[in-house]
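J.: starting from these lines, generate the structure:
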Amino acid sequence: MSSSGAVTPLPQQPSHGRGPEALDPATRVSCRTWVQPAYRLEANVLSVLDGYVSRRNRPYPVADGGGQMNQSQIEDVLNSLVYALYAQSGRQGAGENRIGNLQVFDHPDAVDHIVKSPALFRKNFSMISALGYSRFNTNDENWAIRREITQDAYLAAARPAQQNAVSEIYTARLLQSDATPDGIQKALFSASLTIFYRAFGLVADIEQTLTLIDRVREVLRRLQYFSWVVPTISERDGAVYDARQVVADFAAQLAAELCAAAEMARFAEKAKAVRGFSPVEEFVMNVFAGVETTVATVLWVIDRLGANEKVQQRIQDEIDTGKPDTPYTDCIVNETMRYLPPIPFLVREVGAETSLDGRQLRAGQLILLSVVGVHQHPAFWVDPKSFDASRKEFIDDTYDRRAFIPFLTGPRMCGGARLGRLEVREAVRAIVRQFTFNRADDVIRFDYGLALRPAAGSSVAVARR
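T.: Alright, predicted model coming up:
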């Protein structure tokens, strides 16, 4: 039985509904959904997740009594965590939400306040930091110095003048790919890696780097699991060893290429005020965060395109106009990120005693910010649990920015947001030009490992145009 989570239509609810006539009802995909894990733990999911474990939290016994957790058990707990967020979303006025001993914040006002107050609500990545430190998991001046190392490169790579180059890279990789979900996924990773390395003046060894990225993802999945469930000493040591080994292998790859070695020296020079700074750790975390979330978003768009061929045709019609503006493509990309955010939640550590949203918070307390809940809050969205490819809030640009945060907001928002949006839009356009998609069912199966992506073995069928 699969351990991937699944989003399934509610009983007797049609998977394709009618939308407002002015928005072309044929392109409205209304799949009222409730997220369910395909494989359930014997215990209730909320008891399984009883306690986000950091150095200050109480010990939590490993489910098998202290032995090695297998891959399906790790996937089950992490996917069940995302399931719990979907299950809790949209419960307006239903009282305080919790997952284990973490308070969950999902009201857009509260979450907006938290992410715009980084001095009070600090990033805490628990065991994930065993892979290293970067702009993504540091705070204060340490973060500010690290940000300056990469930010100019991200902004330059996202300039309008780069649009054609980005489009050409995705088009070329997809032309060379097999017309299969796996072939397209590999082409997307190849294109995104090429663009990322190009932003820093580098050329990636695609096959070798893709292998390293896969290893990073599996290591991070295990480290994230051990942030929720206390590992045995051998499990902890094994995970830390594997994390350090993949960083070492990345370092060897970068050192073997003259330009890459010079770029790592530039990183180190700019961060000489940061004690113990590792340019390779910084680079690895930037590569993974940028490429993984970009590709995950495009894969979700493909998943949703397969549910309605008329949506594909409408994007193609928009491409055929030759106009630079792509409002419908932008709408479905936004709706995909709203409904299936690549980063479904965040954890923050409270820096000082405070109150928020009617709750008292103590210094050192860990809280969970549900991006899923923000994106499905009924006070901010019409029919938020439906995926609507022609969502009026996006078409009319009337949505509340606090309720749509796929790249977060405030001073710690994603530094590569502009580049990510550019890549996703051009990737979707290149895909629709070359392929058509259909689904054997309309069940959304997910696989969570820091980023949320469609599970392997999806029911999407692919054909070249």
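J.: please make it C-alpha for all contacts and neighbour counts, starting now.
T.: Noted.
J.: for this protein, just list every one of the strands.
T.: Along the chain, the segments classed as strands by DSSP state E run 5-9, 33-37, 97-99, 102-105, 121-123, 345-350, 354-356, 359-361, 366-370, 435-439, 444-449, 451-454, 460-464.
J.: out of the ones you listed, which is closest to Ala144?
T.: With distances scored as Cα to Cα, the stretch of the strands of the chain nearest to Ala144 is strand 121-123 (13.5 Å).
J.: packing partners for that closest one?
T.: In terms of contacts (3 or more Cα pairs under 8 Å, 6 or more residues apart in numbering; DSSP states H and E), strand 121-123 is packed against strand 345-350.
J.: hang on, the earlier thing: now distance to Gln208 too, for the strands of the chain, in a markdown table please.
T.: Output for the strands of the chain, formatted as a markdown table (distance: least, Cα to Cα, whole Å):
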| stretch | distance to Gln208 |
| --- | --- |
| strand 5-9 | 30 |
| strand 33-37 | 33 |
| strand 97-99 | 38 |
| strand 102-105 | 39 |
| strand 121-123 | 31 |
| strand 345-350 | 30 |
| strand 354-356 | 47 |
| strand 359-361 | 46 |
| strand 366-370 | 35 |
| strand 435-439 | 27 |
| strand 444-449 | 21 |
| strand 451-454 | 21 |
| strand 460-464 | 27 |
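J.: let me have these in TSV, extended by mean neighbour count and distance to Ala157.
T.: Formatted as TSV, those follow (neighbours: other Cα atoms under 10 Å; distance: least, Cα to Cα, whole Å):
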stretch	mean neighbour count	distance to Ala157
strand 5-9	22	35
strand 33-37	21	36
strand 97-99	18	39
strand 102-105	20	34
strand 121-123	21	27
strand 345-350	20	27
strand 354-356	11	38
strand 359-361	12	40
strand 366-370	24	30
strand 435-439	20	27
strand 444-449	23	27
strand 451-454	22	23
strand 460-464	16	30
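J.: for Thr294, see how far away the residue nearest the centre of the chain is.
T.: Central residue of the chain (Cα atoms, centre = their mean): Pro342, 2.3 Å from the mean position. Per Cα to Cα, to the nearest Å, Pro342 is found 8 Å from Thr294.
J.: how about Ala199?
T.: 15 Å.
J.: neighbour-wise, which of those two wins?
T.: More crowded of Ala199 and Thr294, by other Cα atoms under 10 Å: Thr294, with 25 against 19.
J.: count of residues packed around the residue nearest to Ile99 when sequence neighbours are not counted?
T.: Spatially, and ignoring its direct neighbours in sequence, Ile99 is nearest to Leu46 (6.1 Å; Cα to Cα, 6 or more residues apart in numbering). Counted with other Cα under 10 Å, the neighbours of Leu46 add up to 15.
J.: here's the other one to compare against:
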Amino acid sequence: MSLTDPVAENQQRDDFVPPYPFRHEVTPPVWTLIGLAKKNFLSVWGVRDFQGRLRSMKIFSRELILCNRPDVVRQAFQSNHAALQRKSPQMRHALQPLLGDGLFVSDGETWAKRRKLVAPIIHGSRVPGFAPIMVDTIAEKRAEWAAKPDGSEVDALAEMAHLTAEIISRTIFGRQLGKDYASEVVRGFSEYQKHIDQVDLIAIFGLPEWLPRFRGSALKKAKARILDVLDEIIDSYHAQKQAGEASVIGGLLEARDDQGKPLSREAIRNEAAVIFMAGHETTANTLAWAWYLLSQSPGVAARLQAEIDTVLGDRTPGFSDIASLPYTRAVIEETLRLYPPVPILAREATEQTEIGGKPISKGSLVLVVPWLMHRNPVLWDLPDTFWPERFLNDSMKPGKYGYVPFSIGPRICPGLQFGMSESILSLAMLARHFDLRLKPGTDVQPVCRLTLRPGETLPMTLHARSA
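T.: Okay, the predicted model is just below:
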């Protein structure tokens, strides 16, 4: 990979560098970093953090090890999975009120058993069967937009969240959410992220794990919004079954463990919450960021639309069309590189281990940070530039352990293919008919709390493309 690579030289770029937080030349004091992290996790990183390979620092009683090259990422998340499968205390305690012991935050025996049950529900082999439902749902959003006057203002973040919430509900839970329930879920997740603690001081100070964390009334209200919808979905399964309707989540509801026992209702709801969170929140953020990036990159938008027009024309796509949309895929992949939905992957060492020759003591926190590695100038040319063409040339990518928007190793997101297919189909079907333009005067800045969003809202104007 080189700036003088002949392939790179021949690619036309808009050279759009989208926003990112200030990068410190000198690491601030610990208390300053904690204050920054409470507002936005992305604002704590310095120039050296992007360029390094394996770095460590101590914050009070905790050692933090940062892995920022493919070789050490592979050791951390693949070779040392047994010692480093537990999520960080911050992530576990932030999500435990909502997800309980769900797959995303569990580890050990619980994680292994649940993974066996949950992974098949959204496995890549099932995605072709989901595609028609995805397409129908996206077509409804397309019709909704077509009914709006040209130039109408929309919140692209909320629009994509409603779309992906509806898709996950229809494909996995076998029922239509409808606008009211979708709105409850979307608002619930937004409020939850807004009010959850971003820094777990109890863990940082090395205090006992069992000490309670404060949960305010706003957080409890947001949690209730989401879980009330999930309860109704679970309750409706039996009626669906009696009416002869199939539901993928039925596999979880009717699953039995090695002793033939069904999952408890609490466990079922926890896993349903994981599927809903991972299945709509991350994809919604990716699509919102893609619309923003395209609005600032006319050359990329033109090439994307040319591919869609040529491949699809005016017909409705199917799953088989995804393979014929390489540039659309590249736009999504580049969006995930610049704005990975979960930009910090943190694990707690449950036993002594080693990474890159460095001893890792029990209790240390090991961080793989896609936000940093995806912008590491050693791994990527023009790392801060939006340039989807890089994903059309394998020589310009650092390999699977250098690009980890869905994590990597045994804990890789089981819904990877679901999310990619949903994103490509959504972008292709909607960009075929519409341009989204950023509302003048809007300042878009990446904000990471639990996931990486373009702020609270993303105001854009909707414009129909001429046939």
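J.: TM-score for these two?
T.: Overlay of the two chains. TM-score (TM-score structural alignment, normalised by the length of the first structure): 0.77; 416 aligned residues with a Cα RMSD of 3.6 Å.
J.: surely Ala182 of the second structure is in contact with Thr164?
T.: No. Between Ala182 of the second structure and Thr164 there is no contact under Cα atoms under 8 Å: 9.2 Å.
J.: tell me which of those two has more neighbours.
T.: Between Ala182 of the second structure and Thr164, Thr164 has the larger neighbour count (other Cα under 10 Å), namely 30 against 21.
J.: the more buried one: what's it in contact with?
T.: When contacts are counted by Cα atoms under 8 Å, 6 or more residues apart in numbering, Thr164 of the second structure touches 279-281, 283-284.
J.: hmm, which two among these are most spread apart?
T.: Gly279 and Ala284, at 8.8 Å, using Cα to Cα across the contacts of Thr164 of the second structure.
J.: on that earlier part again, compare the strands of the first structure and give me the one nearest Pro20 of the first structure.
T.: Here strand 33-37 is closest among those (Cα to Cα), at 20.0 Å.
J.: show me what that closest one is packed up against.
T.: strand 5-9, helix 71-88.
J.: with distance to Ala187 of the first structure added, can I get those in a markdown table?
T.: Below are those laid out as a markdown table (distance: least, Cα to Cα, whole Å):
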| stretch | distance to Ala187 of the first structure |
| --- | --- |
| strand 5-9 | 25 |
| helix 71-88 | 25 |
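J.: relative to Leu408 of the first structure, which of these is closest?
T.: Of these, nearest to Leu408 of the first structure by Cα to Cα is helix 71-88, at 17.3 Å.
J.: next one: the closest one to chain centre, how far?
T.: On the basis of Cα atoms, centre = their mean, to the nearest Å, helix 71-88 of the first structure sits 15 Å off its chain's mean C-alpha point.
J.: check which residues of that helix are buried.
T.: Neighbour-count burial for helix 71-88 of the first structure flags 73-86, 88 (criterion: 16 or more other Cα atoms under 10 Å).
J.: Ala431 of the second structure reaches Glu307, doesn't it?
T.: No. Counting by Cα under 8 Å, Ala431 of the second structure does not reach Glu307; the two are 10.7 Å apart.
J.: pull the number of nearby residues for Ser426 of the second structure.
T.: Neighbour count for Ser426 of the second structure, taken as other Cα under 10 Å: 23.
J.: how about the nearest residue to it, chain neighbours excluded?
T.: Per Cα to Cα, 6+ apart, closest to Ser426 of the second structure is Ile138, 6.1 Å.
J.: which residues touch that neighbour?
T.: With Cα under 8 Å, 6+ apart, Ile138 of the second structure has these contacts: 163, 426, 429-430.
J.: try Val311 of the second structure
T.: Counting by Cα under 8 Å, 6+ apart, Val311 of the second structure has contacts 321, 324-325.
J.: how about the residues you listed in TSV, adding distance to Pro212 of the second structure and neighbour count?
T.: Shown next, in TSV, are the contacts of Val311 of the second structure (distance: Cα to Cα, whole Å; neighbours: other Cα atoms under 10 Å):
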residue	distance to Pro212 of the second structure	neighbour count
Asp321	50	14
Ser324	52	14
Leu325	49	19
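J.: and the gap between the aligned partner of Gly322 of the first structure in the second structure and Arg390 of the second structure?
T.: Aligned counterpart of Gly322 of the first structure in the second structure: Val311 (TM-score structural alignment). Distance, Val311 of the second structure to Arg390 of the second structure, by Cα to Cα: 21 Å.
J.: cool, Gly102 of the second structure as well?
T.: Separation of Gly102 of the second structure from Arg390 of the second structure (Cα to Cα) stands at 36 Å.
J.: what count of nearby residues applies to the closest residue to Ile34 of the second structure other than its chain neighbours?
T.: Distances taken as Cα to Cα, 6+ apart put Val199 closest to Ile34 of the second structure, at 7.1 Å, once the chain neighbours are dropped. Val199 of the second structure has 21 neighbours, counted by other Cα under 10 Å.
J.: again, but for Arg62 of the second structure
T.: Neighbour tally, Arg62 of the second structure, other Cα under 10 Å: 16.
J.: pretty sure it is touching Ile204, no?
T.: Yes. In this structure Arg62 of the second structure lies within contact range of Ile204 using Cα under 8 Å: 6.0 Å.
J.: aligned counterpart of Val166 of the first structure in the second structure, please.
T.: Applying TM-score structural alignment, one finds that Val166 of the first structure aligns to Met134 in the second structure.
J.: just to revisit the earlier point, right, and the helices and strands packed on strand 33-37 of the first structure - which one's nearest Met264 of the first structure?
T.: Between those, helix 71-88 lies closest to Met264 of the first structure; by Cα to Cα that is 33.5 Å.
J.: what's the angle from the closest one to strand 366-370?
T.: Angle, helix 71-88 of the first structure to strand 366-370, by axes from the mean of the first three to the mean of the last three Cα atoms, to 10 degrees: 70 degrees.
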